[in-house]
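Q: Build me a model from this:
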Amino acid sequence: MVLTSLREISRTGVPRGWAGADNFSALLDHPELVPVIGRTIVWVAGIVAVTVALSLGLAQLLHARFPGRRLVRWALIVPWAASLVMTAIVWRWMLSYFYGITNRVLTDLGVIDSPRDWLGDPTIALLWMMWVGVFVSLPFTTYVLLAGLQTVPDEVHEAARVDGASRWRTYWSVVFPLLKPALLVATVINVINVFNSFPIIWAMTRGGPGNATDTTTTFMYKLAFVDQSVGQSAAMAVVNFLMVVVMVLLYLRAVRWKEIG
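A: Coordinates of the predicted model:
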């Protein structure tokens, strides 16, 4: 990848020699680069934050004892086990302007007056795709946090009750700090997966209209296979990799991961 980013590659994929930093210069001059990077940061931060928040609640729910708990745990696996491409296509059909069930239901309920082109508006389309990203990320994150909850000894809860702590206080002051290792793993893996997520965006909007819903991953694909600029695409791949590393390192520093253990 790095080697390709420093070479001049023909449209047919034949190396023509060294290009030095020309590919990176051309990439930095691209008018869509800054909006794409900004959109990618929103995409990653939004999906990961909402996923972790919802997963904390779901993990706590699935950790409690109730009739049918095993069935609910199995059901939660479905979005994770299903094909990501098929999940995105199903949501695209549901949001279709002409025959989507979303417009039908919302119209019948009186939420909207007439059908809307959900995927035709870049802002709304991005929000819907972020929801799909949350939907498919919940199972893994929930199970990681559930595994963390199951490692918390019962004696901890009993000691908190003896000290008169409420359930809410016990969770935030005792249980949540013990969840930090699981939370660290779930967040870092989610950042990497969401950052490099391609199927959801490509299956639902192909980054359109234009480049309005592109992230760095789909933008990189378009550079290679639409613009046929393999060198710039490789340069974008290097930038993408560095951005992932920086975001993960910033997160690890923020949570002081060396103190977790």
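Q: alpha carbons only for contacts and neighbour counts from here, please
A: OK.
Q: Locate M86 within the secondary structure: which element?
A: Per DSSP states H and E, M86 falls inside helix 84-94.
Q: hmm, who's touching that helix?
A: P79, Y99, G100, I101, T102, L119, V132, V136, P199, I200, A203, M204 (CA atoms under 8 Å, 6 or more residues apart in numbering).
Q: So the second one, which state does it fall into?
A: Following DSSP: H, G, I helix; E, B strand; the rest coil, we place Y99 in the coil state.
Q: OK, contacts around it?
A: Applying CA under 8 Å, 6+ apart to Y99 gives the contacts W93.
Q: For the comparison step, fold the sequence that follows:
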Amino acid sequence: MTPDSQAPRASAPRRPAPPGHRPGRLGPLPWIAPAVLLILAVVLWPVYEMVRTSFLRISTSGFVRGSAGLDKYRKLFGEADLGHVLLATVVWTLAVVALTMLISLGLAQLFNQRFPGRRYARWALIAPWAASVLMTAIGFRWMLDRTAGVLNTAMTDLGLIDGPHDWLGNPSTAWPWMVFVAVFVSLPFTTYTLLAGLQTVPAEVYEAARVDGASPWQTYRRVTLPLLRPAFLVGVVINLINVFNSFPVIWGMTRGGPSSDTATTTVFMYQLKSTDIGESAAMSVVNFALVVLLVLAFLKASRWNREEA
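A: Below is the predicted model of the structure:
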């Protein structure tokens, strides 16, 4: 072997970078640019227009009549129904989310077990998810109709009631039915989210718990629930946003009536649109701020980014 063959090979000369070029600076930009543009077009621009509209005086025909300053917010906070609507929205959101998570947890645990017909039961759960939420709400409204509803007919024939009831005309009976429908349409997504979380728990963990002598309840409380926490938080946050902003269920069943007795902030905002677009936009801004605060408060209370020991 010659000395020349033992000498290290000289690396090829590198081509000098163009003046002002910074390698890797724009590397990810072509990949994230479409997503950024979509967010700007679909989220940020409507939010900007919503806030801007809340400070304008706009006629019912849509013509801008000049600046309104804070008048629309003063008018909104002077509405007699606003306090009731805000309270109803909070109760509605907490009730629907709590019931949805509780029932979904039980269904996910059931579907995680092996039993005859499990595949068909899972398919059946998709039905409320596949159907339009508005179509489902209208279907229940027809079922609860005072004169031609199947519920009144069946209960009258069975002697359970003396005569037809106006289930959706009275807020005391309309709210429970709307909560039922909202939970019904929310179950599929939440159940499958929790089911996916359950299926990520290793079987070795359960085996170790049995070896240590843990009872089924201790295993569920100390093993399953902590490992299910990420999926549970996803389900709660998504449901908080969806239920707080829910429009099709309430509008399809009662249109927020009578008056605004069964309205949430989203439905109340739509009701205001027919009389004052600027005030409706102000309600939209308040609604947007409330849902952001609600989600942030939940994430803070649940310490979602806490490191597990």
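Q: Kindly provide the TM-score of these chains.
A: The TM-score (TM-score structural alignment, normalised by the length of the first structure) is 0.96; 259 aligned residues with a CA RMSD of 1.2 Å.
Q: picking up where we left off before, weed out the non-buried ones from the contacts of helix 84-94 of the first structure.
A: Among these, those classed as buried by neighbour count (16 or more other CA atoms under 10 Å) are P79, G100, T102, L119, V132, V136, P199, I200, A203, M204.
Q: Between the residues you listed, which sits nearest L109 of the first structure?
A: For these, the minimum distance to L109 of the first structure (CA to CA) is 10.7 Å, reached by T102.
Q: Now check the closest one against the second structure: what is it aligned to?
A: Using TM-score structural alignment, the partner of T102 of the first structure in the second structure is L151.
Q: S233 of the first structure and T215 of the first structure: what is the separation?
A: As judged by CA to CA, to the nearest Å, S233 of the first structure and T215 of the first structure stand 13 Å apart.
Q: do L58 of the first structure as well
A: Going from L58 of the first structure to T215 of the first structure by CA to CA gives 29 Å.
Q: Which of these two has more residues huddled nearby?
A: Per other CA atoms under 10 Å, whichever of L58 of the first structure and T215 has more neighbours is T215, with 27 against 20.
Q: for the alignment partner in the second structure of that one, what are its contacts?
A: Using TM-score structural alignment, the partner of T215 of the first structure in the second structure is T264. Counting by CA under 8 Å, 6+ apart, T264 of the second structure touches V85, L86, A88, T89, G256.
Q: Which of the residues you listed are retained in the first structure?
A: Counting by both residues aligned by TM-score structural alignment, their matches' CA atoms under 8 Å, the members of these that carry over to the first structure are V85, L86, A88, T89, G256.
Q: Of those, which is the nearest to V234 of the second structure?
A: Distance to V234 of the second structure across those (CA to CA) is lowest for T89, with 21.1 Å.
Q: residue contacts, the closest one?
A: Residues near T89 of the second structure by CA under 8 Å, 6+ apart: F244, A263, T264, T265.
Q: Now intersect those with the helices, please.
A: Judged by DSSP state H, helices contain the following of these: F244, T265.
Q: list the helices and strands the one helix or strand G197 of the second structure maps to packs on?
A: Per DSSP H and E: G197 of the second structure is located in helix 171-198. In terms of contacts (3 or more CA pairs under 8 Å, 6 or more residues apart in numbering; DSSP states H and E), helix 171-198 of the second structure is packed against helix 82-111, helix 118-130, helix 133-143, helix 225-244, helix 248-253.
Q: out of the ones you listed, deepest packed?
A: The highest mean neighbour count among these, using mean count of other CA atoms under 10 Å, belongs to helix 248-253: a mean of 22.
Q: ok, for T147 of the second structure, nearest residue in space, not its chain neighbours?
A: Once flanking residues are discounted, T147 of the second structure sits nearest to P164: 6.9 Å by CA to CA, 6 or more residues apart in numbering.
Q: Return the residues in contact with the aligned partner of that neighbour in the first structure.
A: Alignment note: P164 of the second structure maps to P115 in the first structure; criterion TM-score structural alignment. Listed by CA under 8 Å, 6+ apart, the contact set of P115 of the first structure reads Y97, F98, N103, R104, T107.
Q: and the spatially closest residue to the first one that is not a sequence neighbour, what does it touch?
A: On the basis of CA to CA, 6+ apart, the spatially nearest residue to Y97 of the first structure that is not a chain neighbour turns out to be D117, at 4.8 Å. D117 of the first structure makes contacts with L95, S96, Y97, as judged by CA under 8 Å, 6+ apart.
Q: Which two of the contacts of T264 of the second structure have the greatest separation?
A: Farthest pair in these (CA to CA) is L86 and G256. Separation: 13.1 Å.
Q: just checking, L183 of the first structure touches L145?
A: Yes - between L183 of the first structure and L145 there is a contact at 6.4 Å, judged by CA atoms under 8 Å.
Q: Fine by me, thanks again.
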